[in-house]
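Visitor: Sequence and predicted structure below; questions after.
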Amino acid sequence: MISAKEDVHKMSKFSVLNVVKKGQLFENKTLLKATFEICAMKHNFHYEVIKTDRQLWYVRCEDNECNWCVRAECLQDSEYFIIKKYVGEHTCAPSNKTKPGRTASATASAKTIAWDAREYAVNAVRGIPERSYGKIPKYLHMLREANPGTHSSYEIDSKGRFRYLFIAFGQSLRGFNRVIRRVIVVDGTFLKNKYKGVLLVATAVDGNSNLYPLPIGVVDSENENSCEWFMRQLNIVIADDHHLAFILDRHGTIAKALETVYPTAKHGICIHHLLNNVVTYYHGKGLVGLVAKASKVYRIAEFEKIFANVCNISPAIGKYLRDAEVQKWARCQFSGYRYDIRTTNPAESINSALRSPREYPIIPLLDSIREMLTRWFYNRKKKI
């Protein structure tokens, strides 16, 4: 015969094992803690927190002889926590769990219930994020079939995990090569879905000052390898040329990749970001007007006069502006044609238009971008 206490212990042991598992993701630390508070309440046991900070949450059973423990770590550049170690079986005596367990707070219970309901609803509408990555090859194939001239590329690591994705729509490329001014603005923004990542956007501006989207890329993180991969894919559809100009926000990884892949093209700096850096790092709010004026003048003699005043007032700011390479931010010094496109606002506007889709899994995100471009091109064609 199995005693009542042994039966309680057996039920607790197997039930707790099924609550969570190693490798499980939680959107933030609060939801992680709430899950285990409810777990402890349901299965009548206590745990103690061994270590907790922004990057780690480590707990174990209150009984030092018990093996039950959980170790969760924060994912890099994210609020998500992943369970790295989980021993779900209690080895302590059954009698230790007959006393009342810890009580989950009302807030923890409410948050967990609300989160479960949200996840169910989101997955029902947008699909399960994990399955979305497996559909990428088929989706890209159908995209190329339906849009002649489209170039796409997809890369995974040695373990089959997603790394990079690139899409350049054929219609967009044909228009750029025929009639669009050859100035490309490149910028990146963070994705807000379950697995994060970065959306890289290349954008031009048409003759009516409308946004003209060019290739987009999705990468696991914004680093030298991913940015260079994106630029090399871009180079396949838009070749390096001395008539071509790029405008960046002086982000190190994108700028370095651009210099490697597009050495002949002209490179410009977003004046808005440059002025922000002057204010933020050099407390030069009073000089912003002078620097902005120097960046806009057409004559070299006038530029040198204004820039000399800036250097006299603040040698540190003058040095910073020289190190940023004057020919990249001053209109009269720029060696190519940038057609008065002096900021990264075009790319940032695309990112803003995709504010909601950036929360979607990868396939719904790509489809939202496709639908947006189709709608834009259709509406503009009607006005011709």
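Guide: Now that the structure is in, tell me what you want to look at.

Visitor: drop to CA atoms for contacts and neighbour counts, all remaining ones
Guide: Noted.

Visitor: Surely T107 forms part of a helix?
Guide: Yes. Under DSSP: H, G, I helix; E, B strand; the rest coil, T107 sits within a helix.

Visitor: any idea how far T35 is from it?
Guide: The gap separating T107 from T35 is 12 Å, by C-alpha to C-alpha, to the nearest Å.

Visitor: and what of K29?
Guide: From K29 over to T35 (counting by C-alpha to C-alpha), the distance is 10 Å.

Visitor: Equivalent analysis for V87, please.
Guide: 16 Å.

Visitor: out of the two, which sits in the busier spot?
Guide: For V87 versus T35, the count of surrounding residues by other C-alpha atoms under 10 Å is larger for T35: 20 against 16.

Visitor: residue contacts, the more buried one?
Guide: Neighbour list for T35: A108, T112 [criterion: C-alpha atoms under 8 Å, 6 or more residues apart in numbering].

Visitor: Check for me that it belongs to a helix.
Guide: Yes. Remark: T35 belongs to a helix, assigned using three-state DSSP.

Visitor: mind checking how far it is from H267?
Guide: From T35 to H267 the distance is 50 Å (C-alpha to C-alpha).

Visitor: now F14
Guide: In terms of C-alpha to C-alpha, F14 sits 62 Å off from H267.

Visitor: hold the first one in mind and look at this next one:
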Amino acid sequence: MVRFPKPTCEWVLHVSRSRNEQPWCVKTFLDNHTCLTIRKVRLYTVSAIAREVESILGSNPGIPLLALQDHLEKKNQIQLSLQKTFRAKVMALHRIEGDFKAQYSILREYCEELLGSNPGTTVKIHVERECNHASPTRQFRRIYICLGALKEGFKVNGRRILGLDGCFMKGPFPGQVLSAVGIDSNNGIYPVPYLIVEAETKISWEWFLGNLGDDLGLDQQSYFTFISDRQKS
């Protein structure tokens, strides 16, 4: 028995079906309202909204929150709060993209796959101990990746110049992505290594360039040019 929106209203809809799973049958229907109609539906929960918007976010995860709210209200002819829409969007994105902490926990497995499928690849992970030194877990700090094929190809055909740049990461675990991009013999862009660091600091840049120098075989006598994002050599 469902009464909408108040128990004192005469509007009644009663449906049921038999045990042999026959289609639903309307037993009672009184289409007579004695109350003001509202558009707030309590049964339209956050989990129900999340299931509905999964297909939308799968193809357009960056859809604005107001646009998503307007779409749901027009489609279902209901009133939906912005906070409820936000919670449903977060839940749907969590189902689509997975848990960030769970992704970090399988980082070593990802590195093992890179090493197994790309011979000569260099992967280095820097972690920190927890406050409790007896704890077996470690806190992720930064990671450096240089694929073997890109490394060997740059040594053979790359020009002795690299551009260094970084970009910010958004999400619950922010950081920065640093990369070194060279030029091949055909004047095309040639990516070499990439890494994720906690921030663009002197320590992170030293760690990056030290690993890059080891991969490319650079020393104090090497003749090489580095250009930063501000074009300062």
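Guide: Done, it's in. Everything numeric in this text was worked out from a predicted model, so none of it was measured.

Visitor: picking up where we left off before, who has more neighbours, F14 and H267 of the first structure?
Guide: Remark: of F14 of the first structure and H267, H267 carries more neighbours, 25 against 13, as counted by other C-alpha under 10 Å.

Visitor: Now do the SS call for that one.
Guide: strand.

Visitor: so who does it touch?
Guide: H267 of the first structure touches A245, F246, I247, L248, K328, counting by C-alpha under 8 Å, 6+ apart.

Visitor: from those residues, which is closest to E302 of the first structure?
Guide: Within the contacts of H267 of the first structure, the smallest distance to E302 of the first structure is 17.3 Å, found for K328 (C-alpha to C-alpha).

Visitor: Next, count neighbours for that closest one.
Guide: By other C-alpha under 10 Å, neighbour count at K328 of the first structure equals 25.

Visitor: hang on, it packs against G268?
Guide: Yes. Assessed by C-alpha atoms under 8 Å, K328 of the first structure is found in contact with G268 at 4.3 Å.

Visitor: Against S117 of the second structure, how distant is R160 of the second structure?
Guide: From R160 of the second structure to S117 of the second structure the distance is 27 Å (C-alpha to C-alpha).

Visitor: So which of these two has more stuff around it?
Guide: The neighbour comparison of R160 of the second structure against S117 (other C-alpha under 10 Å) goes to R160, with 15 against 11.

Visitor: Map the more buried one across to the first structure for me.
Guide: In the first structure, R160 of the second structure lines up with R182, judged by TM-score structural alignment.

Visitor: For that match, give me its contacts.
Guide: Contacts of R182 of the first structure by C-alpha under 8 Å, 6+ apart are F176, A204, H243, L244, A245.

Visitor: Also I196 of the second structure?
Guide: Per C-alpha under 8 Å, 6+ apart, neighbours of I196 of the second structure: R142, I143, Y144, G175, Q176, V177, L178.

Visitor: Okay, and which of those residues map to strands?
Guide: R142, I143, Y144, G175, Q176, V177, L178 (DSSP state E).

Visitor: and of those, the nearest to F208 of the second structure?
Guide: Closest approach to F208 of the second structure among those (C-alpha to C-alpha): Y144, at 7.2 Å.

Visitor: residue contacts, the residue most central in space within the second structure?
Guide: Centroid-nearest residue in the second structure: E97, 5.7 Å away (criterion: C-alpha atoms, centre = their mean). E97 of the second structure makes contact with no residue, according to C-alpha under 8 Å, 6+ apart.

Visitor: Show me where the second structure has its strands.
Guide: Secondary structure of the second structure (DSSP E): strands at 12-16, 25-30, 122-129, 138-146, 161-169, 175-183, 189-197, 225-227.

Visitor: In JSON lines, list the ones you listed along with distance to E206 of the second structure.
Guide: Shown next, in JSON lines, are the strands of the second structure (distance: least, C-alpha to C-alpha, whole Å):
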{"stretch": "strand 12-16", "distance to E206 of the second structure": "70"}
{"stretch": "strand 25-30", "distance to E206 of the second structure": "72"}
{"stretch": "strand 122-129", "distance to E206 of the second structure": "13"}
{"stretch": "strand 138-146", "distance to E206 of the second structure": "12"}
{"stretch": "strand 161-169", "distance to E206 of the second structure": "13"}
{"stretch": "strand 175-183", "distance to E206 of the second structure": "12"}
{"stretch": "strand 189-197", "distance to E206 of the second structure": "11"}
{"stretch": "strand 225-227", "distance to E206 of the second structure": "14"}
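
Visitor: Can you check which of those strands gets nearest to M91 of the second structure?
Guide: Using C-alpha to C-alpha, the strands of the second structure put strand 161-169 closest to M91 of the second structure, at 20.6 Å.

Visitor: Provide the contact partners of that closest one at residue level.
Guide: 174-183, 200, 224-229.

Visitor: switch the cut-off to 6 Å
Guide: 175-182, 224-229 (C-alpha atoms under 6 Å, 6 or more residues apart in numbering).

Visitor: next one: that strand to chain centre, how far?
Guide: 21 Å (C-alpha atoms, centre = their mean, to the nearest Å).

Visitor: and that strand, which residues are buried?
Guide: Residues I161, L162, G163, L164, D165, G166 are the ones in strand 161-169 of the second structure that count as buried (16 or more other C-alpha atoms under 10 Å).
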